[in-house]
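Novice: just coords:
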């Protein structure tokens, strides 16, 4: 303060680095604050002088003393979590866990982890240093190698700053429960054959359970020429794949076998089939061995008869048919067959023919065939129409259990009652007698088997008696 008169313009200063004055100057009355910075100072006593001066005034001084004593430090640390509990499965992946150590003391702290546990492996360093308030993590891996199912335990020790803490450590291993998984012993199948040739040898797919539990599998494919057996099974099994070449032309074919099971990823097996052209030109097969027609002059038109051409060899049979009679007509003149049956219809024209027996030959030829040509004899017998009678003929039924035929007659189309006659299966002709003049008669034939089952009516024929 100004204890005199006039104006007091004062300044304050000191000579110690550890002492700070604020403010350092002022006018008349004022307050100066002295602050101590003890950082870096060792224990001991320090002195300095604060000097206050002003123009025209006597300088004043103030002694300042600082005493620094040695502080008393403390050590301590905490561990979190207080224990480690590892879990896993036998043969499964290893697990890593760690503890966080915090320095709760007032000085720098170094701690070290030690343990006698042979299945515990250090992931980080086992010794860490922390400043006051600092933290560090020590991590370890629990190795399951060579261990069976069960619970394993041990105790680790963390020591530092004269303090020791224990950390209980446990490892619990269980047997892993595996889902079923499809295992296959092959990744693909390949077959080869020729047109009309023998089917290639069957191949197999081995199926196994590559996982756990029960594998209930099914197998399927996506093409008609491939057959699998069996189509299902449990755990291990063998599926046989068989190829049928019937009806296949030369070329490359592809299929996929798919194996599925509940809870498992499906597996597929690609299948390749190569069919080459055959060098065999086929062999002519035909049936029946002959054709026979019979009728009457001026009688009903005769029903057409059929014969079949087949390939009894391999490869493709390219056939042609011809005949040597003007009264005989064929529906087809040529065709090809590998394994299928080709049916040709033969019919006769009675116009202009007199009563008698006529013979013709149907010739079947095939280029390159080992038995070409083949001949089918054809006979036609015509008789004079008998007054009051009607001669009926029909084709033989191909039913394996054929017993015979029934003949029906009516005087109006489609109005048939009881059969006129019942005939054995060896008979394919019938003569209806006692037909009245001036009447038109209608006839149909049926076939019946050993169980009494009867076919539908044949085509209807008619004859007028004059």
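Specialist: Looks like it arrived, so ask away. Everything numeric here is computed off the predicted structure, so don't read it as measured data.
Novice: going forward, measure contacts and count neighbours with C-alpha atoms only.
Specialist: Will do.
Novice: quick one: residue 268 from residue 259, how far?
Specialist: To residue 259, residue 268 is 6 Å away according to CA to CA, to the nearest Å.
Novice: and if you look at residue 365?
Specialist: In terms of CA to CA, residue 365 sits 50 Å off from residue 259.
Novice: Okay, one more to line up with it:
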């Protein structure tokens, strides 16, 4: 975009005259006087320059300096060659062009002797072109500045078109800021030395031409003109629907928005305008480009019931079928009105009696329509069966006379509806007649309990009232010396305290009464309150068991555990404590209150036989104000009787009394060893010694763990190995008489017990030739037995062949090695 700078002097000069703005009755008018290239209305001819003649109307009654800028743009992409601004002289001037003093090109500018200039800040016909004029003249010179009565053309703005490519589009002209001239304004001097800014009104070709808003790109604002090419195919404007029907109710809400579509028949894009004049109708937009949707809103505020018709004009310059009218029909129905019948409900009741029967009223809309309603009331003695619904309907009314004194009560039920401002109401009248009064005393019996010789029991209250809460006087009478009243008379409702003074009263049951009377009560004017007193004896501790028994062996530790349940006569809560407990007792608690389960343990070791009683005491002393005011002691002794008896001997045994080993001379015994166990069934850890003969039994050894011993010492129960060693023994039978002995007196007699170990050493027979040796093995009937068969050779050999045969089917070859 091209930019031409304005001389700084123009801005400075105009600034000298810029003063504080003021409001005048007339601020001037800047308008489009005519257009060269105008076809008609807002349509201009395509393919030729368009010259906009600008007209100034100074109706401010004062001379003025001027600063006005203009912007030419297109909302739909029209492009022209360039934009110019130049003086054209006044159209209404009566002079002749031949007169140099009446030169059209400078005649208007000559009025501004201080500064005058046309400016172009962007004038290439692309996007937005901005041009303007700034003029300042001497206010003291009559022929200078814009005259006070001027109403004529001043200059022309030309958009130069050399072709018809812009046909079917729009060109718009609007007022604009133009640097450095500044704001769109005129400056006047109402009096010498005083300057005021005024802002002239900007009008189109006619005062009624609509002013358009610029689009999102800032183009197309101001007064727009359709560029028409008579030789180009015409677009066809279409609108649907052509009729919109709205219905509303007088005083109700506005009807829902409706829309109509604006299109070009072939789907093209053309500009359009939409206008209407009805005060009850507005459009969501008044111009745009097809295809588009226009919303229609109806506002029935202040519109009375009836049928209304109007139309919306939709126009597109140069389009076939333009303009098109959309008919709008508005029907406003008369506002509904609620009617409640009957308009009054009458209730009667007696004070303190039953509530009167329910009544109801009907709710309807006067025209029979179904509308929603709300029924409301604020009375505390009245309630409704429902508070909302839809007409026609019935609403029940209930009256609750609780708490109402005799008299006449009036209230109303208000019936409203969101569908109408015309509601209704129902008057409700209630007459409550006086009633007969009845005296009531509650509770009718007071129960006191105490212990003989103790403090007085806590005081209690009874309540005196008239049955329905009325205030009536009352008096009290009683004769028992142990009854004390907090008051002798008063007014209902009231509470009376009753205290009991035990004094010297002994254990027993006592009964007396208090008479309550009222002189203002007509029904049941005397009531009786009975007073019962139960005096009990001092409470005592009670245990579930006082003697426990157990048995222990002399010399062995005793660990006894049990529990006792502690209760008391005369009720729970009696405190207790453990005292005088024998040594060895431990308790789950040293003190508490009844009831309580006391766990105890007793541990001791008795060195002598006999029966022993070990005991502890449970004592109680009541605290003042707890169970008894006077100290009242009780106690009980709990004992454990221990029977100390002789312990029986511990039985013990040996696993064997005879152990036999066999061996060939110079060979190993069979078996290699035998286990031997000394058993104590109670595992009493009794010490035992195992001994062999000192002479002739050197071949016999005892193995305990990893140690080989001659005389092992063990603790029952114990197991060790017995080993027979035939080394250096000649063939024969060797017997060792061994014994197990203990010096522990717990072991049963005999405390020395014998067992024999026998070792048979056999001679080795060396055959003179190859020999088969079949062993002799004892057998048990019904059991399998292995019979070793050995082959002995008399000389070295490499291989040996032998044939085995046997006559009985009970033998079979098991293995060969």
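Specialist: Perfect, I can see it now. No experiment lies behind these values; they were computed from the predicted model shown.
Novice: Can you give the structural similarity as a TM-score?
Specialist: The TM-score (TM-score structural alignment, normalised by the length of the first structure) is 0.43; 253 aligned residues with a CA RMSD of 4.6 Å.
Novice: hmm, back to that, could you check which of residue 268 and residue 259 of the first structure has the larger neighbour count?
Specialist: residue 259 (22 against 16; other CA atoms under 10 Å).
Novice: That one and residue 219 touch, don't they?
Specialist: Yes - Residue 259 of the first structure is within contact range of residue 219, at 4.5 Å (criterion: CA atoms under 8 Å).
Novice: Number of residues surrounding residue 174 of the second structure?
Specialist: The burial count for residue 174 of the second structure: 23, using other CA under 10 Å.
Novice: Just say helix, strand or coil for it.
Specialist: Three-state assignment for residue 174 of the second structure (DSSP: H, G, I helix; E, B strand; the rest coil): strand.
Novice: I'd guessed it sits against residue 71; true?
Specialist: Yes - contact criterion CA under 8 Å: residue 174 of the second structure and residue 71 qualify, at 5.3 Å.
Novice: what's around the closest residue to residue 356 of the first structure other than its chain neighbours, how many residues?
Specialist: Excluding the flanking residues, the one nearest residue 356 of the first structure by CA to CA, 6 or more residues apart in numbering is residue 382, at 5.1 Å. Using other CA under 10 Å, residue 382 of the first structure has 19 other residues around it.
Novice: And the next helix or strand past the helix or strand hosting residue 382 of the first structure?
Specialist: Using DSSP states H and E, residue 382 of the first structure maps to strand 374-383. Following strand 374-383 of the first structure in sequence order, the next helix or strand is strand 390-393 (DSSP H and E).
Novice: What is that next one packed up against?
Specialist: Applying 3 or more CA pairs under 8 Å, 6 or more residues apart in numbering; DSSP states H and E, one finds that strand 390-393 of the first structure makes contact with strand 291-296, strand 429-432.
Novice: The first one vs strand 374-383, what angle?
Specialist: With axes from the mean of the first three to the mean of the last three CA atoms, to 10 degrees as the basis, strand 291-296 of the first structure and strand 374-383 are set at 10 degrees to each other.
Novice: Pull out the buried residues from strand 291-296 of the first structure.
Specialist: Buried residues in strand 291-296 of the first structure, counting neighbours by 16 or more other CA atoms under 10 Å, are found at 291, 293, 294, 295, 296.
Novice: From the contact counts, what lies against that strand?
Specialist: strand 374-383, strand 390-393.
Novice: Pick the most buried one from the ones you listed.
Specialist: Mean neighbour count (mean count of other CA atoms under 10 Å) peaks for strand 390-393 among these, with a mean of 20.
Novice: Can you point out the buried residues in the helix or strand where residue 598 of the second structure lies?
Specialist: In this assignment (DSSP H and E), residue 598 of the second structure forms part of strand 596-605. Using 16+ other CA under 10 Å as the test for burial, strand 596-605 of the second structure gives 596, 597, 598, 602.
Novice: Take those residues and write them to TSV, including distance to residue 312 of the second structure.
Specialist: Shown next, in TSV, are those (distance: CA to CA, whole Å):
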residue	distance to residue 312 of the second structure
596	99
597	100
598	103
602	113
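Novice: Point out the other helices and strands that the host helix or strand of residue 154 of the second structure packs with.
Specialist: Per DSSP H and E: residue 154 of the second structure is located in strand 151-160. Counting contacts by 3+ CA pairs under 8 Å, 6+ apart, strand 151-160 of the second structure packs against strand 50-57, strand 82-87.
Novice: Show the secondary-structure elements that the very next helix or strand once past the last one is packed against.
Specialist: When you say that, I think you mean strand 82-87 of the second structure. Sequence-wise, the next helix or strand downstream of strand 82-87 of the second structure (DSSP H and E) is strand 115-122. The contact analysis (3+ CA pairs under 8 Å, 6+ apart) places strand 115-122 of the second structure against helix 8-16, strand 82-87, strand 129-136.
Novice: Apply 10 Å and report the result again.
Specialist: helix 8-16, strand 64-73, strand 82-87, strand 129-136 (3 or more CA pairs under 10 Å, 6 or more residues apart in numbering; DSSP states H and E).
Novice: and residue 733 of the second structure, which of those is closest to it?
Specialist: Among those, the nearest to residue 733 of the second structure by CA to CA is strand 64-73 (144.7 Å).
Novice: wait, residue 45 of the second structure sits on residue 51?
Specialist: No - under the criterion of CA atoms under 10 Å, residue 45 of the second structure is not in contact with residue 51, lying 11.3 Å apart.
Novice: ok, back up a step: among the helices and strands packed on strand 390-393 of the first structure, which is nearest residue 464 of the first structure?
Specialist: strand 429-432 (12.5 Å).
Novice: Enumerate the positions of that closest one that are buried.
Specialist: Those buried within strand 429-432 of the first structure under the rule 16+ other CA under 10 Å are residue 432.
Novice: Quick one: name whatever helix or strand follows it.
Specialist: Sequence-wise, the next helix or strand downstream of strand 429-432 of the first structure (DSSP H and E) is strand 439-449.
Novice: Output the contacting helices and strands for that following strand.
Specialist: By 3+ CA pairs under 10 Å, 6+ apart, strand 439-449 of the first structure packs against strand 390-393, strand 402-410, strand 421-424, strand 461-465.
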